[in-house]
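Trainee: Provide a 3D model corresponding to the input given below.
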Amino acid sequence: MKKFPVDLSLQQIAEIANGELILSHECSCNAVASLEEADEHSVAFFQDPKLENVFQSSRAGVIIISKKNDIQSLPQRNYILCEMPYVSFLRIIAFFQRQIHKPVKGKDIHPTAIIHENVTLPDNIRISANVVVHQNVNIGDRTVLDENVVINKDVKVGKNCHFYPNVIVYNDVIIGNDVNLHAGVVVGSDGFGYLWDGGKHQKIPQVGGVIIEDDVEIGANVTIDRGALGDTIIRKGAKIDNLVQIAHNVDVGEYTILCSQVGIAGSSKIGKNCILAGQVGVADHVKVGKNVKIGAQSGVPNDIPDNKIVLGYPAMDVGLQRKILVSLKELPEIRKFIHRLKKKDTHDSSE
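Mentor: You can find the predicted model right below:
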């Protein structure tokens, strides 16, 4: 349960949820919670039939449910009928959060921050302690830089961005609007490029940049390398989980999701609206089409066409991979059977 220092009427909640209020009794709510944890001042939602018993016994002040439910068959209580209960529940959480977050108004700059004189700051910005901003940086309106953020020279940051503590942005990076970089993110570090000259590994200069488009969220301790010549690109609406490594010149498509510990090698292209589950590894110069789903811990050494669901190493069609996995369980018996056949063949030959 999460409580907030603001009370909302049921009518207000229904309006935020874009739903229809079915009123049993008047109350106000100042919290969001699961069905199990909810009290009489909490908003909860019900969508999963597996939670039917919990739903029946919930003490929530109001429960968001699907319009498809038959109200007459449900316990008498406050409901809000919505097309998509979980989506409406998220709207309510977001509304509560907006009420407690301090709005970014004016230039709120901590005295320990170091800002180069050749930096363009907006009228509304919050810069916390020990932030360092180098020369020729342009930052958009209502952006927040938390403690110990470092932004190197020749960087452009859009509006409504939030860089959490210890984010490092190297030079020659372009970041769009509404971008969140969580703690420890590093953007624009050198790509991993070396050439064996017969005696040692010679470093290949990494002189490209990074472009992060609008509405991107990047989890804690993600590293995004700069391009070797061109740019590494994270396109609009992409969401990246914690501990992801994105190598030089990778192109991550619009609205694609990269789950924790995904690693993408250099110059690979991930299409629009893909999902790469945890610990997926993508080899260099691979092209993954749009609407592709790749199962956890899969290895991708080759291109994948559009609209595929793949799994395993090497990643292949999920149906085929499941058959292979089922077959693996039978290998011990198959081995015994083959061994018996060999013994029988040897015995027959000796006769």
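Trainee: switch to C-alpha atoms for all contacts and neighbour counts from now on
Mentor: Will do.
Trainee: Quick one: neighbours of Pro103, just the number.
Mentor: By other Cα atoms under 10 Å, 12 other residues sit near Pro103.
Trainee: Would you mind giving the secondary structure of it?
Mentor: At Pro103 the chain is in coil, as set by DSSP: H, G, I helix; E, B strand; the rest coil.
Trainee: Lys269 and Asp251: what is the separation?
Mentor: 5 Å (Cα to Cα, to the nearest Å).
Trainee: Oops, could you answer that again for Pro332 instead?
Mentor: Applying Cα to Cα to Pro332 and Asp251 gives a distance of 44 Å.
Trainee: how about this one, so we can line them up?
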Amino acid sequence: MELNFTPAEIADIVQAHATRGNTHEIVRGIASLSTARTGDLSFLGNPKYKPEVATTAASVVLLPADYVGEPNPGQLFLLVDKPSVALVRLCTRVERLLWPTPAPGIHATAVIAPDVKIPASATIGPLCIIESGARIGERTHLQARAFVGRTAQIGDDCWLMPGVTVTAECVLKNRVRLQAGVVIGSDGFGYEFIAGRHEKVPQLGNVIIEDDVEIGANSTLDRARFSQTVIGAGTKIDNLVQIAHNVVIGQHCLICAQAGISGSTTVEDFVVVGGQAGLAGHLTVGKGAKIDGQTGVNSDLDPGSFVKGSPCLPYNLEQRINVLRKRLPDLFRRVDEIESRLEKPSAPV
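Mentor: The predicted structure is shown next:
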């Protein structure tokens, strides 16, 4: 990735409040403070790296407005409210250059049912399949090999990356972004043991994904056994996440990679689920709860909880237990020594 921005263009994009120093270098790349070279832009997103600002070779540095210090010769400091947010603004501009919006139109290899109307503003890529009764919204883009099942509904300004599958009767509202390989509406994992064998339970519901949801590559969301599996507005789901049937996830949640949520569990608004965490079924996770990575949740969580471990405990308690766990070998050695001394016969008086 090579950029081509003047310092003035960068200052405008990141909405800098003030500047210190000056540089005539064209910004050609983005790098960390420690690895940046002349022509790079860097930023102070974590106070831990503040000492590196004085030694960085970056030509342009994004810094918080209260930063105290002067740039080196030929270096420009841009003072902003939040350097990480300012960098997002710049990367959003770069993303548009790297992956421009596809031109509207339908590729000749797409297979579209005769009753499906494609808006003139939409893009249907190579080898896409759209079945009867489906709806495609304005300015929505289906990249290569996307599949939209019978009567599925795709809203406006959605983006389906290559190989995405949206099965029958599922609903995506507006501005939904699905990365490559996402499956929406796979059958829920439901079986009854009847006469010595596992008999499949029909999964008759669907999946509803609200506005502004983003889902990472190869994640799967199962259709409900009945009614709906629901993902609330603004929620972001990472790669390789499994959402089971009849799960309801609230608004603006974060679900990190390889997490799994079992059937009929409700996750309320603003919950954060760490990577590889597992949630048992038929639970309620209260609003604003935080679940650490690799945590196993097998009971309801109160709003605002912060838990860790498997089975989960309050975060600070689990941290204390982890510290004590490291001392167990020494504790057992000391107990063995005490038992050994107690078992020795005392000397005769």
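Trainee: Any chance you could compute the TM-score here?
Mentor: TM-score for the superposed chains, counting by TM-score structural alignment, normalised by the length of structure 2: 0.91, backed by 345 aligned residues with a Cα RMSD of 2.2 Å.
Trainee: neighbour count winner among Pro332 and Asp251 of structure 1?
Mentor: Neighbour totals were compared for Pro332 of structure 1 and Asp251, and Asp251 leads with 22 against 10 (other Cα under 10 Å).
Trainee: who's in contact with that one?
Mentor: Counting by Cα atoms under 8 Å, 6 or more residues apart in numbering, Asp251 of structure 1 touches 232-235, 267-270.
Trainee: which one of these has the most neighbours?
Mentor: The residue in those with the most neighbours, by other Cα under 10 Å, is Thr232 (31 neighbours).
Trainee: What's that residue aligned with over in structure 2?
Mentor: Counting by TM-score structural alignment, Thr232 of structure 1 corresponds to Thr229 in structure 2.
Trainee: what's the answer for Asp241 of structure 1, then?
Mentor: Aligned partner of Asp241 of structure 1 by TM-score structural alignment: Asp238.
Trainee: Verify the stated contact: its match with Thr220.
Mentor: No: here Asp238 of structure 2 lies out of contact with Thr220, judged by Cα atoms under 8 Å, at a distance of 10.7 Å.
Trainee: Endpoints of stretch 254-266 of structure 2, how far apart?
Mentor: End-to-end distance (Cα to Cα), stretch 254-266 of structure 2: 14 Å.
Trainee: Kindly report the same for stretch 234-252 of structure 2.
Mentor: 4 Å.
Trainee: Any buried residues in it, and which?
Mentor: Residues of stretch 234-252 of structure 2 classed as buried by neighbour count (16 or more other Cα atoms under 10 Å): 234-252.
Trainee: list the contacts for the equivalent of Cys259 of structure 1 over in structure 2?
Mentor: Counting by TM-score structural alignment, Cys259 of structure 1 corresponds to Cys256 in structure 2. Contact analysis of Cys256 of structure 2 by Cα under 8 Å, 6+ apart lists 237-239, 241, 272-276.
Trainee: Show me those that map onto strands.
Mentor: Among the contacts of Cys256 of structure 2, DSSP state E puts 237, 272-273 in strands.
Trainee: Would you format these as a markdown table with distance to Glu339 of structure 2 included?
Mentor: A markdown table is the format used below for those (distance: Cα to Cα, whole Å):
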| residue | distance to Glu339 of structure 2 |
| --- | --- |
| Ile237 | 54 |
| Val272 | 47 |
| Val273 | 45 |
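Trainee: in structure 1, which strand has the most residues?
Mentor: strand 2-9.
Trainee: For that one, name the packing helices and strands.
Mentor: Applying 3 or more Cα pairs under 8 Å, 6 or more residues apart in numbering; DSSP states H and E, one finds that strand 2-9 of structure 1 contacts strand 28-32, helix 85-100.
Trainee: For the residue nearest to the spatial centre of structure 2, which residues are in contact?
Mentor: With distances taken as Cα atoms, centre = their mean, the residue of structure 2 nearest its centroid is Asp238 (3.4 Å). Asp238 of structure 2 makes contacts with 215-217, 219, 254-258, as judged by Cα under 8 Å, 6+ apart.
Trainee: same thing with Leu81 of structure 1?
Mentor: 19-22, 64-67.
Trainee: Give me the buried positions along stretch 57-65 of structure 1.
Mentor: In terms of neighbour count (16+ other Cα under 10 Å), stretch 57-65 of structure 1 has its buried residues at 58-65.
Trainee: Can you find the partner of Ala110 of structure 2 in structure 1?
Mentor: Alignment note: Ala110 of structure 2 maps to Ala113 in structure 1; criterion TM-score structural alignment.
Trainee: and that match, what is it in contact with?
Mentor: Counting by Cα under 8 Å, 6+ apart, Ala113 of structure 1 has contacts 127-132.
Trainee: of these, buried ones?
Mentor: Using 16+ other Cα under 10 Å, the buried ones in these are 127-132.
Trainee: Run a quick neighbour tally on Pro314 of structure 1.
Mentor: For Pro314 of structure 1, the neighbour count with other Cα under 10 Å is 13.
Trainee: cool, and Pro73 of structure 2?
Mentor: 10.
Trainee: which residues of the stretch 251-351 of structure 1 fall in strands?
Mentor: For the stretch 251-351 of structure 1, applying DSSP state E, counting those that start in this stretch gives strands covering 251-252, 257-258, 263-264, 269-270, 275-276, 281-282, 287-288, 293-294, 299-300, 309-311, 316-317.
Trainee: how about those strands in JSON lines, adding distance to Gln76 of structure 1?
Mentor: As requested, the strands of the stretch 251-351 of structure 1 are exported to JSON lines (distance: least, Cα to Cα, whole Å):
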{"stretch": "strand 251-252", "distance to Gln76 of structure 1": "49"}
{"stretch": "strand 257-258", "distance to Gln76 of structure 1": "40"}
{"stretch": "strand 263-264", "distance to Gln76 of structure 1": "51"}
{"stretch": "strand 269-270", "distance to Gln76 of structure 1": "49"}
{"stretch": "strand 275-276", "distance to Gln76 of structure 1": "41"}
{"stretch": "strand 281-282", "distance to Gln76 of structure 1": "51"}
{"stretch": "strand 287-288", "distance to Gln76 of structure 1": "51"}
{"stretch": "strand 293-294", "distance to Gln76 of structure 1": "42"}
{"stretch": "strand 299-300", "distance to Gln76 of structure 1": "52"}
{"stretch": "strand 309-311", "distance to Gln76 of structure 1": "44"}
{"stretch": "strand 316-317", "distance to Gln76 of structure 1": "48"}
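Trainee: What does Pro126 of structure 2 correspond to in structure 1?
Mentor: So, by TM-score structural alignment, Pro126 of structure 2 is matched to Ala129.
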